[in-house]
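Undergrad: When you get a sec, could you give me coordinates for this:
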Amino acid sequence: MTYQPVNQPPNQRGGGYRQQQPASPLAIRTKKYQFDTNTYTRLAMGQVWRQEWWYALVPFALGLLPALFIHSWWWLALAVVLTILYVLLRSAQVTGVTQMEQSKPLFERMSYEMDPKQLVLRQSDTKAMGLTWDTIARARRDPDAYLLYLKPGPAPAGLAPWRLWLARTFDVPVFLHLPLRIFNSPNDLKLFESLLRRKNLLPEATVKAPAA
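TA: Below is the predicted model:
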């Protein structure tokens, strides 16, 4: 998983810094911030298990299947063990993102610069990388932060259909985490949210009718 330089088609997630990427003079700029790996793990793990908790029922059901023919408490023990193994393996897949060399830039201390063309992740004046907005799949507004989810890369050519299904089904969410506190003013927050809506990354705000 690697980020692509600006103006090149994105094909993978994660990555390293490129040469300095210029931002518009009117770009929204944030304070410097370091995305903590524990915060990533907590958010990613919560998302995965909210969406996939029922997958854990599959190994449990498979472990109990022989009980239809041979009644024994051992099958229940087998079902529990298989479920625990699945949960541990899936959780390890999520936490493994923080250990991957390609993902390390996500967790470095940097500031962000956003304009209508790109999102620049700047570690210093001479060390930065840019992401065009089409590398972002969607955004989420939490009470204390924005999450920008990166698009997964394309599958390798010639991958067997079952392996392609596994890769898509058990993908790990990779995202940028932008706390509200790193924005320099409430106006910058409004401009950034408006930009996300124009890019169709956030749904349009719902205007509430005034109370009678």
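Undergrad: Every contact and neighbour count from this point should use C-alpha atoms.
TA: OK.
Undergrad: Looks to me like Ser111 is in a strand.
TA: Yes - counting by DSSP: H, G, I helix; E, B strand; the rest coil, Ser111 is located in a strand.
Undergrad: and it, how many neighbours?
TA: 20 (other C-alpha atoms under 10 Å).
Undergrad: next up, for comparison:
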Amino acid sequence: MIVKTRKYKLENSTYIKLAMKHLLRTQWYWAAVPLGIIILNVILNLTGVYPNIWIYFMAPLAIVLYLLFWAIQFTGVTQLEQNKVLFQKLLYEIDGRQILIKLNSKEGMQMKWEMIKKAYKEKDHFLLVVSKAQFIHLPYSIFNSENDIKFTESLLRRKNLIA
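TA: Have a look, this model is predicted:
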């Protein structure tokens, strides 16, 4: 069976939001390091060994700067010429061998399932992760029927991309 979707255009703001959400989901431990430093500093302050207050401002600032860095990177991806195809209206054909990503009936590319690193099933979309900054966003609204959504989900499960 082949699932054919309607044409869909990924908006820049949606891409940035999804990329930041994926970053937080996969790299949450970067926030744990400054929080651990703050806890260590509280212990040192309570014992009187090394009293200071600057760490309470610098550690959260480090987290904010790290997130800001990635937000700028993901915003830059939306502006690059080689990534413009990600933000055009695309049609998807999904089957057990590959995902065909079509710009029109004559232009497109195939993506093998091996290229997909991880997939997430959210309440209103599938998110297929190709790399840290490249995704295939498949909202349920582009599928023609509920059976297409169920078939896509079963394919993702069969390929061990979602649990």
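Undergrad: what about Gln110 of structure 2, which SS state?
TA: With three-state DSSP as the criterion, Gln110 of structure 2 reads strand.
Undergrad: Give the equivalent position in structure 1 for it.
TA: Aligning on TM-score structural alignment places Gln110 of structure 2 opposite Gly130 in structure 1.
Undergrad: Can you tell me how far that match is from Phe35 of structure 1?
TA: 17 Å (C-alpha to C-alpha, to the nearest Å).
Undergrad: Same drill for those two, tell me which one is more crowded.
TA: Set Gly130 of structure 1 next to Phe35 and count neighbours by other C-alpha under 10 Å: Gly130 wins out with 26 against 17.
Undergrad: could you pull out the strands for structure 1?
TA: 28-29, 33-34, 109-114, 118-122, 128-132, 136-141, 145-150, 175-179 (DSSP state E).
Undergrad: And the ones you listed: which comes nearest Leu195 of structure 1?
TA: Closest to Leu195 of structure 1 of these is strand 109-114 (C-alpha to C-alpha; 8.7 Å).
Undergrad: got the contact list for the longest helix along structure 2?
TA: Longest helix of structure 2, by residue count under DSSP state H: helix 55-79. Contact partners of helix 55-79 of structure 2, identified using C-alpha atoms under 8 Å, 6 or more residues apart in numbering, comprise 12, 16, 19-20, 30-31, 34-35, 37-38, 41, 83-84, 87, 133.
Undergrad: Flag every buried residue along it.
TA: Going by neighbour count (16 or more other C-alpha atoms under 10 Å), the buried part of helix 55-79 of structure 2 is 56, 59, 63, 67, 70-71, 74-75, 77-78.
Undergrad: swap in stretch 85-95 of structure 2?
TA: Quick answer for stretch 85-95 of structure 2 (16+ other C-alpha under 10 Å): 86, 90-92, 94-95.
Undergrad: before we move on, what about stretch 106-117 of structure 2?
TA: So, applying 16+ other C-alpha under 10 Å, buried residues of stretch 106-117 of structure 2: 113, 116.
Undergrad: How far away from the center of its chain is it?
TA: When C-alpha coordinates are averaged (C-alpha atoms, centre = their mean, to the nearest Å), stretch 106-117 of structure 2 and its chain have centres 17 Å apart.
Undergrad: Likewise for stretch 6-26 of structure 2?
TA: Chain-centre distance of stretch 6-26 of structure 2: 6 Å, with C-alpha atoms, centre = their mean.
Undergrad: Provide the count of other residues in contact range of the aligned partner of Ile136 of structure 2 in structure 1.
TA: Matched by TM-score structural alignment, Ile136 of structure 2 corresponds to Leu176 in structure 1. Number of residues near Leu176 of structure 1 (other C-alpha under 10 Å) recorded here: 18.
Undergrad: Check the one 5 residues further on too.
TA: Counted with other C-alpha under 10 Å, the neighbours of Arg181 of structure 1 add up to 14.
Undergrad: ok, it - contacts?
TA: With C-alpha under 8 Å, 6+ apart, Arg181 of structure 1 has these contacts: Asp144.
Undergrad: what's around the aligned residue in structure 2 for Tyr146 of structure 1, how many residues?
TA: By TM-score structural alignment, Tyr146 of structure 1 lines up with Phe126 in structure 2. By other C-alpha under 10 Å, the residues close to Phe126 of structure 2 number 19.
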